[in-house]
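Participant: My questions concern the predicted model and sequence given below.
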Amino acid sequence: MDDKIHPNDSPNSSGEMSTKPLGVSSSKNPRPPSGTYVIELPKDQIYRYPPPENTRKFQEYAVQKRSRRRSCFRRCFFWTIGFLTLIILLLVVTASVLYLIFRPESPSYSVDNVAIRGMNLTSSSRISPIFNITIRAVNPNGKIGIYYEKGSTVDVYSISSGYYSYLGEGVLPAFYQPSKNLTVFQTVLKGSNIVLTSAVKSDLKAASKNGSVPLRINVRTPVRIKISAVKMWTITLKVKCDVMVDNLTANSKIISKVCKYRVKLI
């Protein structure tokens, strides 16, 4: 019987028989079988889906992380509230102790005299009035002094039908008022080229004829409180005085006066 030779068993150039299996290519990148498609994608476009157990672990980790964040926020919030409460309690205790030690009393202010020049209401020209005002300041405290510092302003207005008409301005002198002290000082307020309407002039003439001219004096001054040997920070003192005079001359007399004040801490 004749020997059968496999088609792939043909001898090669060296005379040896090739034993490579059928359909296997000798190249490094073998060709895919017939009917197979190969799609090549870059690595950064390949998405991997984690197994279900990894997804569950990730969700548990995210929940734990959010819980830790909320817990840290709550601790910080309560620590801040506790610190602020402690500071407020210390301030209240300190203020109470100072009050019991020094027994502070409110100072008082009043206008003792108003002398007016240059209020010509018969002429249609502008006016430049001058007000000489005497102010009384009383410090009733036994251990507290008051520094009246520079930078004050004093304004005077006439009141007509509920409206205020500006008449002049000036400043207060800077001085120190010790404890248990009464200080009387004068200040000059001046107006320059003031224009009054005919209605305001008519009201002022009628009020002067009736012997009751209302004026408003506003005082704004920076002060510093001295407690024993300690100077406190600068605060702003505001005084409003409603004064009624009998006329608008240098010999005017005060019929009534009411002064109120308030303090602005900042």
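Facilitator: Perfect, I can see it now. Residues are numbered from 1 along each chain as shown.
Participant: contacts, neighbours, all on C-alpha from now
Facilitator: Fine.
Participant: What ranges does this structure have for its strands?
Facilitator: With DSSP state E as the definition, the chain shows strands at residue ranges 108-117, 130-139, 144-148, 153-160, 163-170, 175-177, 181-190, 213-227, 230-245, 254-264.
Participant: neighbouring contacts of the first one?
Facilitator: For strand 108-117, the external contacting residues (CA atoms under 8 Å, 6 or more residues apart in numbering) are 129-139, 239, 241, 243, 245, 248-254, 257-260.
Participant: tell me the angle it makes with strand 254-264.
Facilitator: Computed by axes from the mean of the first three to the mean of the last three CA atoms, to 10 degrees, the angle separating strand 108-117 from strand 254-264 equals 130 degrees.
Participant: what angle sits between strand 108-117 and strand 213-227?
Facilitator: Following the same axes, to 10 degrees, one obtains 140 degrees for the angle between strand 108-117 and strand 213-227.
Participant: Presented hereafter is structure B, for comparison with structure A:
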Amino acid sequence: MEERESLPPPPPPNLEDSGNKNHIKTLQLPDKPGTYVVQVPKDQVYRVPPPQNSSIAESRIKAPPRDAKTSRCSWYCVLFSIIFFALLILLGAVFGGLFSLLLSPTDPEFSIVKFKLVERKPNPKYDVTFHVHNSNSKVGILYKDSGSVSLSLKQRNIASGTYPTLYQDPHVTTSFNVTLEASKPGLPKVVEQSVKNEKEKVSVAFSLSIHFHARMKMGLLRSRKMKFDVTCNVKMDSLAKTTRILSQQCQTKRH
């Protein structure tokens, strides 16, 4: 193990010219070989940065600066998309209105083919079969959004159901069934009397209300969505095993 020798104090500086203000200090080391320890003041020791700082700095230098033109272009694209979709909606509404005005399609015509009480307990259920006729020769009807059907007796709602979603070709009559279920158990008094009296038939008058949305369609053209309300007044001779429709009247209104 090598011995360490302390550094001897430096000799006093030799001033070549006492009148010169710039003094040169010369540190003379001893000629004897060995290992020496140099002590540096603490305020002159500088912290070495970690190596990852250099990679972060290089990545920031290599990263392309954000272009103001690119940001401006993105805003223009968003604005153009909003205007484009707004024009599409406006054109759709205009063409839908022109379609309805120029072609003047007629409303669908409804009629009741069968009306029957299919279940009495726990909650009564009524099965109704409708015919809907599309009298337009070139315009189809698209029934959508699952409308509603309600059954009333003496202006009191006693059952309800869902109107089906379907498409009807021009000049076609379509048949469909709707099951109406009562919200409360038990039959109305007049309905119960009509069910029990098979020999002496007790007639019952009902009112059916249908609410649905539909679009008229011809090729690629479609009308705006229209709301329809249908009211059917029907009178049954009996609700026993054998039933027969005595009279009916249906009216369709477009909104």
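Facilitator: Thanks, I have the structure now. Being a predicted model, the structure only gives us computed values, none of them experimental.
Participant: Can you tell me which of the contacts of strand 108-117 of the first structure are classed as buried?
Facilitator: 129-135, 137-139, 239, 241, 243, 245, 248-249, 252-254, 257, 259 (16 or more other CA atoms under 10 Å).
Participant: What's the match for residue 218 of the first structure in the second structure?
Facilitator: By TM-score structural alignment, residue 218 of the first structure lines up with residue 209 in the second structure.
Participant: Neighbours of its match, how many?
Facilitator: Here the number of neighbours of residue 209 of the second structure (other CA atoms under 10 Å) works out to 18.
Participant: what residues are up against it?
Facilitator: The contact partners of residue 209 of the second structure, by CA under 8 Å, 6+ apart, come to 149, 150, 151, 229, 230, 231, 232.
Participant: ok, now with 7 Å
Facilitator: Contacts for residue 209 of the second structure (CA atoms under 7 Å, 6 or more residues apart in numbering) come out as 149, 150, 151, 230, 231, 232.
Participant: tell me the two of those residues that are most distant?
Facilitator: 151 and 230 (12.1 Å; CA to CA).
Participant: Buried residues in the helix or strand where residue 56 of the second structure lies, which are they?
Facilitator: Assigned by DSSP states H and E, residue 56 of the second structure falls within helix 52-62. By neighbour count with 16+ other CA under 10 Å, helix 52-62 of the second structure contains no buried residues.
Participant: do stretch 182-195 of the second structure as well
Facilitator: For stretch 182-195 of the second structure, the neighbour count (16+ other CA under 10 Å) marks 182, 187, 191, 193, 194, 195 as buried.
Participant: Aligned to residue 229 of the first structure, what sits in the second structure?
Facilitator: Residue 229 of the first structure maps onto residue 220 in the second structure, with residues paired by TM-score structural alignment.
Participant: what about its match, distance to residue 95 of the second structure?
Facilitator: Going from residue 220 of the second structure to residue 95 of the second structure by CA to CA, to the nearest Å gives 11 Å.
Participant: What about the match of residue 229 of the first structure, how many residues nearby?
Facilitator: Neighbourhood size, residue 220 of the second structure [other CA under 10 Å]: 5.
Participant: so who does residue 214 of the first structure touch?
Facilitator: Residue 214 of the first structure touches 158, 159, 243, 244, 245, counting by CA under 7 Å, 6+ apart.
Participant: what about the first one, neighbour count?
Facilitator: Burial of residue 158 of the first structure is recorded as 21 neighbouring residues (other CA under 10 Å).
Participant: Excluding residues flanking it in the chain, which one is nearest it?
Facilitator: Of all residues not flanking residue 158 of the first structure in the chain, residue 215 sits nearest, at 4.7 Å (CA to CA, 6 or more residues apart in numbering).
Participant: quick one: the one you found and residue 157 touch, right?
Facilitator: Yes - judged on CA atoms under 7 Å, residue 215 of the first structure makes contact with residue 157 at a distance of 5.7 Å.
Participant: and the equivalent of residue 171 of the second structure over in the first structure, how many neighbours does it have?
Facilitator: With TM-score structural alignment as the criterion, the equivalent of residue 171 of the second structure in the first structure is residue 180. When neighbours are counted by other CA under 10 Å, residue 180 of the first structure registers 13.
Participant: longest helix of the second structure?
Facilitator: With secondary structure taken from DSSP state H, the second structure has its longest helix at helix 68-103.
Participant: List the buried residues for that helix?
Facilitator: Across helix 68-103 of the second structure, burial judged by 16+ other CA under 10 Å covers 92, 93, 95, 96, 99, 100.
Participant: what's the distance between that helix and the middle of its chain?
Facilitator: 20 Å (CA atoms, centre = their mean, to the nearest Å).
Participant: and that helix, what does it pack onto?
Facilitator: Packing partners of helix 68-103 of the second structure (3 or more CA pairs under 7 Å, 6 or more residues apart in numbering; DSSP states H and E): none among the helices and strands.
Participant: tilt between that helix and strand 226-236?
Facilitator: Going by the same axes, to 10 degrees, helix 68-103 of the second structure makes 40 degrees with strand 226-236.
Participant: contacting residues around residue 146 of the second structure?
Facilitator: Contact partners of residue 146 of the second structure, counting by CA under 7 Å, 6+ apart, are 162, 163, 164, 165, 212.
Participant: Could you see which of these carry over to the first structure?
Facilitator: Contacts conserved in the first structure for these, using both residues aligned by TM-score structural alignment, their matches' CA atoms under 7 Å: residue 212.
Participant: Quick check: of the contacts of residue 146 of the second structure, which lies closest to residue 59 of the second structure?
Facilitator: Of these, the one sitting nearest to residue 59 of the second structure (CA to CA) turns out to be residue 165, at 60.0 Å.
Participant: What's the local residue count around the nearest residue to the match of residue 171 of the second structure once chain neighbours are set aside?
Facilitator: With CA to CA, 6+ apart as the criterion, residue 180 of the first structure has its nearest non-adjacent residue at 4.8 Å, and that residue is residue 140. For residue 140 of the first structure, the number of neighbouring residues by other CA under 10 Å comes to 18.
Participant: Thanks a lot, catch you later.
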